[in-house]
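**Q** Sharing a model that was predicted from the sequence below.
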Amino acid sequence: MKRIKKYEQIYINLSWIFITMALCIEIICDFFYINNLQFHQKSVYRLVFIFALVLLNLLKQLAINRDLFTNNVLYWGLRALEIITITFSLRFLELGQLIYPFMFVIILLAACRRSKKDAFFIAVFIMVSDLIFSLLYCFIYQKSQLSIVEQGRLLINVIVYFLMFIFSIIYGSISADEIEKEKKNKELYSELENKIRQLETEQQEAKLQNEKLKETNYKVEEANKKLRESIAEYYTVQQITQAISSIFDVKELLKHVNDIIIGVMGVNNSTIVLYDEKKDRLRVHTTNVSNRDELIALFDNINCDALKDVLKSKKPLLENFVDSKEYPFTEDRNVSSLICVPLVTKTKNFGLVLVEHKYFNAFDEDNLRLLNIIGQQVSIALENAELYEKMHEMATVDNLTGVYNRLYFQERLQKEFENAQKEGYSLSLAIFDIDHFKRFNDTFGHLFGDKVLKDISNMLKNSLRSGDIIARYGGEEFVVLFPRTGLKEAYDKVESLREKIAKTVIRDELVTASVTVSFGLSSYPEISSTQSELLKMADNALYDAKASGRNCVKIANTDISSVVDSNV
């Protein structure tokens, strides 16, 4: 439709040019034929014709400007007026060939606007109008029929109109094809635009989905990272918990935990520092630092204020830019980052866990949190180990005297006897009791009797070797085990202990008393061949000592003089 509007506008512009030229020619002709009355009469008709064309052009311009040519009634009305005006001028104003271009353009516009059918109607309407005005011309000028010239001219007009019609049909077909192509192109273009818009929408949606996927992927990665960290933490805690439940030796436990920390956290150095509450000092217990100079720097400067503050405040420390002046234990040790967490419980401060890295900014809050969890587990382990040690002591040590009890002695005797059998070394055993102990209780009271037991126990513990084992066997009776000791050496030790006790005076406020003891001695494999025989024969020897007047040493089934003589 835009193209037809463009063609109509071009036709109007050409009409204005024609009108202007016709008006100028008319004025010039009037000037040259100023005395010709007949010419001036036709000139008036031509001016009316020009005026009519001006009105038609104005009406068409108005219709184009307001897009009214889509209205068929208005379009055909204006075309009919235009054709009537032009065919009238052709017959009565004798314009001749000047009118043909207008007729051709009108037919052409009709062919381009609608179809061949419209062009045919326009051509027929032109021929009918021309015929009517030709007949009207004969009637007005009282002619019975058209002259041969006029008939020839009318026939020529019909042929010309027909040729115009044929050409218009051809052009209209071409134009229709072009219009159809243009229409299809527009449809394709519109479809393409729709697809482009759809594609843009899909791209936008895909972009949004991609952003959502990125966000989801980021969240999944964060979740996986936290999961990995949680698994690592769980694994670490599980290992430490397993160590706590299976390792009761504190030294071995802390070494195992230190190895776990190094493996899990990937640090250069890990050190476990214990706190001596009585001396108010820190000491390095376990570390993977192996360089001699670094060990000296660590041991000498571990009691710095920064680490003591961590223990006192019970708050962990994270430092990613270590200053050796503030942390003197790091001086000349290539330490750039460190974390220190306290090993504390509600009741006691056990020490610190110190991890170090050679790179700056090596640790974050997650590392601190993990080490803090490890520290809490280690604190529990140390507390459990301390409780276990106390419980073990309560289970194996006699409360009154501080020496081992009979139950623990039985266990140690079995182990030592098995080792003596396997390795082929001597094992001696002595049993002694305090002479006339009942007299102390009856005379001075049970408290003094308890003091006698304590003092003799302490004296014996201080007089024996570290490998020797003393235990309270019952009441005032004690037993001493001498691993890797033969009969002669055992006799000398026991005799020395008897003499030392006999010279001892026990004092308790106003009470003073001397104490003597009697010993029975046995030895494997010189006298006894089994564990039970070793104990029984020592007990029998004790009864012999008591029967011999007490305050002496008797050897089972052996003449003491022979042992003494062999020593001499």
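**A** Ah, there it is. Numbering: from 1, shown residues only.

**Q** make it CA atoms for all contacts and neighbour counts henceforth
**A** Noted.

**Q** And D398, how far from S566?
**A** The gap separating D398 from S566 is 37 Å, by CA to CA, to the nearest Å.

**Q** in what helix or strand does the residue most central in space within the chain lie?
**A** Among the residues of the chain, the one closest to the centroid is E222, at 1.6 Å (CA atoms, centre = their mean). Here E222 sits within helix 148-246, counting by DSSP states H and E.

**Q** and the residue nearest to K503 when sequence neighbours are not counted, how many neighbours?
**A** Once flanking residues are discounted, K503 sits nearest to S514: 7.5 Å by CA to CA, 6 or more residues apart in numbering. By the criterion of other CA atoms under 10 Å, S514 has 12 neighbours.

**Q** residues in contact with S514?
**A** Taking CA atoms under 8 Å, 6 or more residues apart in numbering, we find S514 in contact with 502-506.

**Q** Any quick ChimeraX command for the buried ones out of the residues you listed?
**A** In ChimeraX syntax, the buried subset of those is picked out as below (16 or more other CA atoms under 10 Å):
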select :506
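
**Q** Between the contacts of S514, which sits nearest D130?
**A** Proximity of the contacts of S514 to D130 (CA to CA) peaks at I506, which lies at 166.9 Å.

**Q** measure that closest one to W76 for me?
**A** 151 Å.

**Q** Please apply the same query to I25.
**A** Counting by CA to CA - I25 and W76 are separated by 31 Å.

**Q** now swap in T530 and tell me
**A** Distance check for T530 against W76: by CA to CA, it reads 143 Å.

**Q** do L429 as well
**A** 145 Å.

**Q** Ok, D539 next?
**A** The gap separating D539 from W76 is 150 Å, by CA to CA.

**Q** So which of these two has more stuff around it?
**A** D539 (23 against 14).

**Q** Identify the residues contacting the more buried one.
**A** Applying CA under 8 Å, 6+ apart to D539 gives the contacts 431, 520-521.

**Q** Which one (most neighbours) among the residues you listed?
**A** L521 (31 neighbours).

**Q** Wait, that one touches A545, no?
**A** No: the pair L521 / A545 is not scored as a contact, 9.9 Å apart, by CA atoms under 8 Å.

**Q** overlap in contacts of the two?
**A** Taking CA under 8 Å, 6+ apart as the contact rule, L521 and A545 both touch 553-554.

**Q** tell me how far the ends of stretch 297-315 are from each other?
**A** With CA to CA, one end of stretch 297-315 sits 24 Å from the other.

**Q** Pull the residues that contact it.
**A** Outside stretch 297-315, the residues that touch it by CA under 8 Å, 6+ apart are 281-284, 316-317, 326-331, 340-344, 349, 351-352.

**Q** Presented hereafter is structure B, for comparison with structure A:
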Amino acid sequence: SREELGQEFKAVYVVSRDLAALTERDEVRRLLIRSARQLVPLEAAAVVMEDEAETRYVVEEAHGWAREFEGREVAITERTWAAWVLRSGEDPCLLDNVAGHQDRMPILVLDEASSRAESLLAVPLKASTRTLGALMLMGRRGAFDAAASRVLGVLANQAAAALSTIQMKDRIKDLAMRDGLTGLYNRRAFDDELRRAFGREDRQHGRLALVLLDIDHFKKLNDTFGHPAGDAVLRHTARVVEQHLRRGDQAARFGGEEFAIILPGTGEGGAVRLAERVREAVEKAQLVFEGARLSVTVSLGAAVWPDDGKDQEALLTAADRALYAAKQAGRNRAALASGLPPAASSFAPTI
């Protein structure tokens, strides 16, 4: 009725006001699902978000039976209703008989059991000309109608605007945390990320590895070929490091020709494998600068929390000792803090 519709849009106004005050993307997604649950009878719901490259989507927030798929990634080209909505970017899609539709597809992920939902309402999250994601609502036959589609479409637009604003602010903040030459995180961002990583692993009783990397004979290279060549070597090394990171790993320019890599949930074996892969890749990579072939190698030191250091400062010291040992042993190699003798009081600094 007109009265019910008015009440629904009044509720949307309240939610829109709340959305405008949020500063985190996960807060927006949670409020979106909570509001949808209050507006329509749901059995399950999910917010899927498209990545920046527009090649995949992630089930970021879910309710009901969809919770088992939180965190799952799906290629945007796959045959799912979520992928279809993201590709089409059209108005809300309402299906009151999912199983009977001529295009029989799973809703969220490929290995989703069939007939999980009778009715589907999929609402794109559109900001300007780009589809950021979609709100996927699942229920029994007749759970959704055209009025619900209109109201949730308005709500989704408000959520998309809030997400777009937060993304823009996050990009600006991210730029301030980046090293201008290499694009890696700067020292300040590294310190913040290491502190957060310590907190996460401590809560989960996990492990954490830290790898320090130093470009061998960098001063000599600068003196021989000039600072522009040195800059090229720094950018080249940063790219090689990035190519070997796993999801969740973080690399930073630690200072000068030194880099740092944070490896959450990683023990000694994982740290050694990554250090060796990076070392070999840098050595084998061909870097030509203004017609000159530059030979670049790196030395690396790895330490693991909590075995090699109980806090940030102790872990950094342990990794730095391992790096110094690698350089003293001839450079172009990796060393583990656990393989070193106990620290002497007059420990020499990294050179």
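**A** Great, that's in hand. Bear in mind the structure is a predicted one, so any value in this text is a computation, not a measurement.

**Q** Got a TM-score for the two of them?
**A** The TM-score (TM-score structural alignment, normalised by the length of structure 2) is 0.65; 321 aligned residues with a CA RMSD of 5.0 Å.

**Q** which among the contacts of S514 of structure 1 gets closest to L59 of structure 1?
**A** For the contacts of S514 of structure 1, the nearest to L59 of structure 1 is I506 (149.2 Å; CA to CA).

**Q** What residue in structure 2 is paired with that closest one?
**A** Superposed on structure 2 with TM-score structural alignment, I506 of structure 1 falls opposite L287.

**Q** just checking, its match touches A281?
**A** No: the pair L287 of structure 2 and A281 fails to qualify as a contact (CA under 8 Å) at a distance of 11.7 Å.

**Q** buried subset of the contacts of stretch 297-315 of structure 1?
**A** Judged by 16+ other CA under 10 Å, buried ones among the contacts of stretch 297-315 of structure 1: 282-284, 316-317, 327-331, 340-344, 349, 351-352.

**Q** How much space separates N349 of structure 1 from R153 of structure 1?
**A** From N349 of structure 1 to R153 of structure 1 the distance is 133 Å (CA to CA).

**Q** Where does S428 of structure 1 fall, secondary structure wise?
**A** strand 427-434.

**Q** no wait, A82 of structure 2
**A** helix 81-88.

**Q** what's the next helix or strand after that helix packed up against?
**A** Counting by DSSP H and E, the next helix or strand C-terminal to helix 81-88 of structure 2 is strand 93-95. Strand 93-95 of structure 2 is packed against strand 119-127, with contacts defined by 3 or more CA pairs under 8 Å, 6 or more residues apart in numbering; DSSP states H and E.

**Q** Can you name the residues that contact Y408 of structure 1?
**A** 395-397 are the contacts of Y408 of structure 1 under CA under 8 Å, 6+ apart.

**Q** Looking for the alignment partner of it in structure 2.
**A** With TM-score structural alignment as the criterion, Y408 of structure 1 matches A189.

**Q** Once aligned, what mean separation remains between the helix or strand hosting that match and structure 1?
**A** Using DSSP H and E, A189 of structure 2 sits within helix 187-203. Superposing on structure 1 places helix 187-203 of structure 2 at an average distance of 3.6 Å from its equivalents, by mean CA distance after the TM-score superposition for structure 1.

**Q** Same question for stretch 7-17 of structure 2.
**A** Averaged over the aligned pairs, stretch 7-17 of structure 2 sits 3.5 Å from structure 1 after superposition, using mean CA distance after the TM-score superposition for structure 1.

**Q** And the strands in structure 1, which stretches?
**A** With DSSP state E as the criterion, structure 1 has strands at 269-276, 281-287, 317-319, 337-344, 349-357, 427-434, 469-474, 477-483, 505-508, 511-514, 517-524, 553-555.

**Q** just these: most buried one?
**A** Using mean count of other CA atoms under 10 Å, the stretch among those with the largest mean neighbour count is strand 517-524, at a mean of 28.

**Q** got the contact list for that one?
**A** 426-435, 486-487, 491, 494, 498, 501-502, 528, 530, 534-535, 537-546, 550-556.

**Q** That one vs structure 2 - mean distance after superposition?
**A** After superposition onto structure 2, strand 517-524 of structure 1 sits on average 4.1 Å from its aligned residues (mean CA distance after the TM-score superposition for structure 1).

**Q** how many degrees apart are that strand and strand 427-434 in direction?
**A** With axes from the mean of the first three to the mean of the last three CA atoms, to 10 degrees defining the directions, strand 517-524 of structure 1 sits at 160 degrees from strand 427-434.

**Q** Between strand 477-483 and strand 517-524 of structure 1, find me the angle.
**A** 40 degrees.

**Q** Next, the buried residues of stretch 377-391 of structure 1.
**A** 377-385.

**Q** now swap in stretch 180-193 of structure 2 and tell me
**A** By 16+ other CA under 10 Å, the buried positions in stretch 180-193 of structure 2 come out as 182-187, 189-190, 193.

**Q** would you list the residues you listed in TSV and tack on distance to W84 of structure 2?
**A** Listed next are these as TSV, based on distance: CA to CA, whole Å:
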residue	distance to W84 of structure 2
T182	37
G183	34
L184	35
Y185	36
N186	39
R187	42
A189	38
F190	39
E193	36
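
**Q** Check those residues against A45 of structure 2 and report the nearest one.
**A** For these, with A45 of structure 2 as the reference and CA to CA as the criterion, the closest is E193, at 32.0 Å.

**Q** residues contacting the closest one?
**A** With CA under 8 Å, 6+ apart, E193 of structure 2 has no contacts at all.

**Q** Check the one 5 residues further on too.
**A** Under the criterion of CA under 8 Å, 6+ apart, the contact list for F198 of structure 2 reads 208, 312.

**Q** Also the one 10 residues further on?
**A** Under the criterion of CA under 8 Å, 6+ apart, the contact partners of L208 of structure 2 comprise 197-198, 201, 262-267, 304-306.
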